[in-house]
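Q: here are the coordinates; sequence isn't available:
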């Protein structure tokens, strides 16, 4: 359909009434406050990648801690291992946040907990705000149950942005319909029967949850035990207790049972030989249901 003014329907912010645009002014009013984490909230209609944009601003020194960049559409959204992330405009939440844990005396060796912290924050927020149980697949996938099937509905990507900053990107499918799924195993809040699909309260809930967890984690100087992050992540991690295949750097493969997440945020895999090997980076495949 072409609007009477001749403009492209894709550029009309009201072209899909089931997917209204985000109101940046209202989001700023509810999230940005003195003494809080969030320093700015910007919503752009379209970009390549919010992570790429925010990393560039951080490196250039033009973004403060607590900057939030949201895109209604991403053309070059990325996940781990440089996988592409695509979705129709305004069908999900696609945003990045800038944090500087070093300014809060969190040692660099504990920054690897940030993707796991983000997963806990998102899962906690969606449970209360949308009425859906969100499971976490180590290290950065968000899983929802569609029918009786576990499906990926979101992902997290953390990237260093200079010496003292980290940009954490979050992609979450909200109103994606079955015929719009990029791959058969994908899911969305709509397909999982979420009670709320309005993106503004969902985004506010996620950001407030992230702020609570991040502030507590920083107050504990990144200690995952004192901040209760390690135990909370383990309680919501769908990977633990399952047989998994870990595709490791150097084309190495490790198969066994995922038995724990250690103090460094690594997945501990018990092999058939009885060894326990911590995995800090790799692609994890669930081999059997929990």
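A: Structure received. Just so we're clear, the structure is a prediction, and the values are computed from it rather than from any experiment.
Q: make it CA atoms for all contacts and neighbour counts henceforth
A: OK.
Q: what sits against residue 154?
A: 141-143, 170-173 (Cα atoms under 8 Å, 6 or more residues apart in numbering).
Q: then this one, side by side with the first:
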């Protein structure tokens, strides 16, 4: 076998075996369930882009997983990459037609809750959410980002919906991290890094939270989404800086997440400012 053949061999890294698509389908696709299809591809540009392009023709609950992404996108159109089979890179198509559109803004936060609770159950690591939906883990004594979520409207008003993309670092080693502030489940001491049970748990958790939210007509209080999100949000209670569109920034204490999913900052001027979009920076406490 030539070196190039070894690089292309899906079993070339024995610590990172491929996902078992057949087994995932057997356990996740069921009559009356949310998930309608599940496909695993070796590599693609972006699972979000692929699902979005077919949003009108696909039924709700389509799942697309890639072993590797060559043009993955995060929030604010940031680009990122990771070694093949080192994480979970997937997108799901949701069509909550019966939920008022003004409540769809909760879906990225809902996905964050689902990922955090699903991983904690199987991987046995403490997880937290940085508003709106970055997944944080603790590596040593540092808080690091191990995953992110991107939600995008897709398709026509009549047949489309929301595509939610999830990227999670599972077995990334320290020398593979894209930036020093990144982390992975393995670096956080996860007891399970087998991607099959991790993906099953996350998708089951996502089905649970989405179904509860949809059955409550998207009400974040009735579905308990708002209180669960607040309980797991590492941003609340901290002094933060919000970097907003238009090169504007505001600093203050993050005191609440309101009924629209916005982060409420209490500023030094005594104003409570809602933040609906932007980057949040966790600030260290000031030295006395």
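A: Perfect, thanks for sending it. Quick caveat: nothing in here was measured; it's all calculated off a predicted structure.
Q: ok, back up a step: among the contacts of residue 154 of structure 1, which ones are in strands?
A: 141-143, 170-173 (DSSP state E).
Q: show me the biggest strand of structure 1 in terms of residues.
A: Longest strand in structure 1, counting residues (DSSP E): strand 149-160.
Q: For it, grab the matching residue range in structure 2.
A: Using TM-score structural alignment, strand 149-160 of structure 1 lines up with residues 142-153 of structure 2.
Q: on average, how far is that stretch from the matching bit in structure 1?
A: Here stretch 142-153 of structure 2, set against structure 1 after superposition, deviates by a mean of 0.2 Å using mean Cα distance after the TM-score superposition for structure 1.
Q: related to what we said a few turns ago, let's have the ones in strands among the contacts of residue 154 of structure 1 in JSON lines, adding distance to residue 277 of structure 1.
A: Formatted as JSON lines, these follow (distance: Cα to Cα, whole Å):
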{"residue": "141", "distance to residue 277 of structure 1": "21"}
{"residue": "142", "distance to residue 277 of structure 1": "24"}
{"residue": "143", "distance to residue 277 of structure 1": "25"}
{"residue": "170", "distance to residue 277 of structure 1": "29"}
{"residue": "171", "distance to residue 277 of structure 1": "30"}
{"residue": "172", "distance to residue 277 of structure 1": "31"}
{"residue": "173", "distance to residue 277 of structure 1": "33"}
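Q: Put together TSV for those, with distance to residue 243 of structure 1 and neighbour count on each row.
A: Below are those laid out as TSV (distance: Cα to Cα, whole Å; neighbours: other Cα atoms under 10 Å):
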residue	distance to residue 243 of structure 1	neighbour count
141	17	25
142	19	27
143	17	24
170	27	27
171	27	24
172	26	23
173	27	25
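Q: Once you drop chain neighbours, what's closest to residue 33 of structure 1?
A: residue 39 (7.5 Å; Cα to Cα, 6 or more residues apart in numbering).
Q: and the one you found, how many neighbours?
A: Neighbour count for residue 39 of structure 1, taken as other Cα atoms under 10 Å: 18.
Q: cool, residue 128 of structure 1 as well?
A: Residue 128 of structure 1: 12 neighbours (other Cα under 10 Å).
Q: do the same with residue 47 of structure 1
A: So residue 47 of structure 1, with other Cα under 10 Å, has 16 neighbours.
Q: That one maps to what in structure 2?
A: Here residue 47 of structure 1 is matched to residue 44 in structure 2, going by TM-score structural alignment.
Q: can you pull the contacts of its match?
A: Contacts of residue 44 of structure 2 (Cα under 8 Å, 6+ apart): 66, 68-71.
Q: which of these count as buried?
A: Applying 16 or more other Cα atoms under 10 Å to the contacts of residue 44 of structure 2, the neighbour count classes 66, 68-70 as buried.
Q: give me every residue that touches the residue nearest to residue 33 of structure 1.
A: 32-33, 64-68.
Q: Please report the distance of it from residue 7 of structure 1.
A: Per Cα to Cα, to the nearest Å, residue 39 of structure 1 is found 35 Å from residue 7 of structure 1.
Q: still on that earlier bit, quick check: buried residues in the match of strand 149-160 of structure 1?
A: Across stretch 142-153 of structure 2, burial judged by 16+ other Cα under 10 Å covers 143-151, 153.
Q: what do you get for stretch 280-288 of structure 1?
A: So, applying 16+ other Cα under 10 Å, buried residues of stretch 280-288 of structure 1: 282-286.
Q: Identify, from these, the entry nearest to residue 263 of structure 1.
A: residue 282 (17.5 Å; Cα to Cα).
Q: Isn't that closest one up against residue 246?
A: Yes - counting by Cα atoms under 8 Å, residue 282 of structure 1 does reach residue 246; the two are 6.1 Å apart.
Q: so the longest helix along structure 1 corresponds to what in structure 2?
A: If you go by DSSP state H, structure 1 has its longest helix at helix 199-219. Under TM-score structural alignment, the alignment places helix 199-219 of structure 1 onto residues 195-215 of structure 2.
Q: what's the answer for stretch 249-265 of structure 1, then?
A: The aligned range for stretch 249-265 of structure 1 is 245-261, by TM-score structural alignment.
Q: can you pull the buried residues of that stretch?
A: Residues of stretch 245-261 of structure 2 classed as buried: 250-257, 260-261 (neighbour count, 16+ other Cα under 10 Å).
Q: Also stretch 231-243 of structure 2?
A: The neighbour-count check on stretch 231-243 of structure 2 (16+ other Cα under 10 Å) flags 232-236, 238-243 as buried.
Q: Pipe those residues into TSV and attach distance to residue 18 of structure 2 and secondary structure per row.
A: Output for these, formatted as TSV (distance: Cα to Cα, whole Å; DSSP: H, G, I helix; E, B strand; the rest coil):
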residue	distance to residue 18 of structure 2	secondary structure
232	31	coil
233	32	strand
234	33	coil
235	35	coil
236	38	coil
238	40	coil
239	42	strand
240	40	strand
241	40	strand
242	39	strand
243	39	strand
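Q: hang on, the earlier thing: list just the nearest of the ones in strands among the contacts of residue 154 of structure 1 to residue 272 of structure 1.
A: Taking Cα to Cα as the measure, residue 272 of structure 1 sits nearest to residue 141 out of those, at 26.0 Å.
Q: Who are the contact partners of the nearest residue to the closest one once chain neighbours are set aside?
A: Excluding its sequence neighbours, the residue lying closest to residue 141 of structure 1 (Cα to Cα, 6+ apart) is residue 155, at 4.5 Å. Contact partners of residue 155 of structure 1, counting by Cα under 8 Å, 6+ apart, are 79, 140-142, 170-172.
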